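Student: pasting the structure only:
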């Protein structure tokens, strides 16, 4: 457990403390187990690997009952910076997908001096909140049904009562070709029993669509993100070819947001839970960034 900012963050550590730091950030609804196939090879190669449970997941806890249970993008970035400071990490390789990819992209954009290189699944993950009310085409909006569901009190009650089955349905829809077993899912679903999971998730999906207020202490970060700041550090974008919620077409053209060295790779036979399904591209990309 690492005391960092407003959280006590549960962290798994691998590899020598003297190695190049790599921070692996999971998404929704997932946990640190998604990086089991990535952390080991990196540690064996001499990296200092840090794999935290995000706010609202697993053993991670808010330190103060009055802290807003916010899953907004600025909160995730602030947590990442606080964790780096608490561990004495000046600069690190960052890798993430979904919520974790958002945290990594924001820190890379706003604090590039803290980042050696970035691996981001599905592209530029910084939300364009001022334009969030602009509808997409109906087929794309349909994929985000869970977000609209969580805007309702019925959705909050549904996630509260059925969090394991709700999240498993998302896994099935988002990674349709992945042979998920009951045992593998159960190891991660336990993280959704965190007492603040529902509140943090609901606020995240409401805030991004201007349907919930943000944490006032994070307004300065959110204000900087309105400009959709470019990411200037070396970046690899990975995208699962079978991603059922954010198909590869969504990241086409994302290079306009990246002004440093950039590469985009579409990973075959993999869906949204990309590090779990295809760990090797993550390992290779991070090693290549470290060698630049």
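Tutor: Thanks, I have the structure now. The shown structure was predicted, so the numbers you read here are calculated from the model rather than taken from an experiment.
Student: from here on, contacts and neighbour counts on C-alpha atoms
Tutor: Will do.
Student: biggest helix in this protein, by residue count?
Tutor: Longest helix of the chain, by residue count under DSSP state H: helix 73-86.
Student: buried set for that helix?
Tutor: By 16 or more other CA atoms under 10 Å, the buried positions in helix 73-86 come out as 73, 74, 75, 76, 77, 78, 79, 80, 81, 82, 83, 84.
Student: Report how many residues lie close to residue 268.
Tutor: Counted with other CA atoms under 10 Å, the neighbours of residue 268 add up to 12.
Student: hmm, I was thinking of residue 143
Tutor: Residues lying near residue 143 (other CA under 10 Å) number 15.
Student: Check it against this one:
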């Protein structure tokens, strides 16, 4: 089974980031950002496609995943959106990448959206699954429809200490169930899951996940180091860079939505596409479609 190896490591912000890199060093840079509960192998087919097309491809493990580690024990193990965006920006700085196409889904898509919204000069283009992926924490406690509340059971589970203990006790059981529920038409095998599940053995995984799902509802404070970023995100800033956004027709977390739902949050060029037969883990389910979207934006960056 293919893997994204060997890994490189670099100190960036509060982390020592583990990442995979492929393609020519002078190629147009692309960052591919994974979500929860997945890892860099969501891009095991996308990354080689982009490298073969001449891109410099960088696929990092997020904080709390894989071989990425915090530099200091005292750093809060926060999974809040501001931290994810700050991590991506710090990685770009550490790698001396002034501008790149950013692509991702779930947590990784959120990091990409944060950078695109707050530092647009660093983002040559954005591929975002589930469109505008910046949380409106001020409205986090407003109830949703019964069907949508049902889908978010795992978030409410992590709000209590029983959920923390459950995740610590059975990381694989919970995350594999989420894979099945979120991508009901994707037929992955045990080996594919285990290749990614190894990333959840990171010693900070449980703390980062739990903080993330509590913070987005305003139940716990964030890391003070990111307070200004969270303040800026609370205004729900528009994304002005060229974008391709996706929804999956079979996504078990969010129903597909027309472009109009998020139109006010995208003030630059945007193409929105609903992909049939696709669940939540789009780059791993339909890698060619995802890679082609990235290349569309790379071509704009080149021209």
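Tutor: It's in. A quick note: this is a predicted structure, and the numbers were derived from the prediction, not measured.
Student: still on that earlier bit, and of the buried residues of helix 73-86 of structure 1, the nearest to residue 164 of structure 1?
Tutor: residue 76 (22.8 Å; CA to CA).
Student: now the equivalent of residue 76 of structure 2 over in structure 1: how far from residue 75 of structure 1?
Tutor: Aligned by TM-score structural alignment, residue 76 of structure 2 pairs with residue 68 of structure 1. Using CA to CA, to the nearest Å, we find residue 68 of structure 1 at a distance of 10 Å from residue 75 of structure 1.
Student: How about residue 16 of structure 1?
Tutor: Counting by CA to CA, the gap from residue 16 of structure 1 to residue 75 of structure 1 is 29 Å.
Student: Next: residue 217 of structure 1.
Tutor: Going from residue 217 of structure 1 to residue 75 of structure 1 by CA to CA gives 9 Å.
Student: Kindly report the same for residue 131 of structure 1.
Tutor: Following CA to CA, the distance that separates residue 131 of structure 1 from residue 75 of structure 1 is 20 Å.
Student: and if you look at residue 270 of structure 1?
Tutor: For residue 270 of structure 1, the distance to residue 75 of structure 1 equals 29 Å [CA to CA].
Student: next one: residue 224 of structure 1
Tutor: Separation of residue 224 of structure 1 from residue 75 of structure 1 (CA to CA): 13 Å.
Student: do the same with residue 156 of structure 1
Tutor: Distance of residue 156 of structure 1 to residue 75 of structure 1, given as CA to CA: 21 Å.
Student: Per the alignment, name the residue of structure 1 opposite residue 267 of structure 2.
Tutor: Using TM-score structural alignment, residue 267 of structure 2 lines up with residue 259 in structure 1.
Student: I misspoke; the intended subject was residue 133 of structure 2.
Tutor: Looking across to structure 1 (by TM-score structural alignment), residue 133 of structure 2 lines up with residue 125.
Student: Next: residue 28 of structure 2.
Tutor: In structure 1, residue 28 of structure 2 lands on residue 20 (TM-score structural alignment).
Student: Tell me how many other residues crowd that match.
Tutor: 19.
Student: And for residue 61 of structure 2?
Tutor: Residue 61 of structure 2 has 25 neighbouring residues, counting by other CA under 10 Å.
Student: Isn't it up against residue 41?
Tutor: No - assessed by CA atoms under 8 Å, residue 61 of structure 2 is found out of contact with residue 41, at 9.7 Å.
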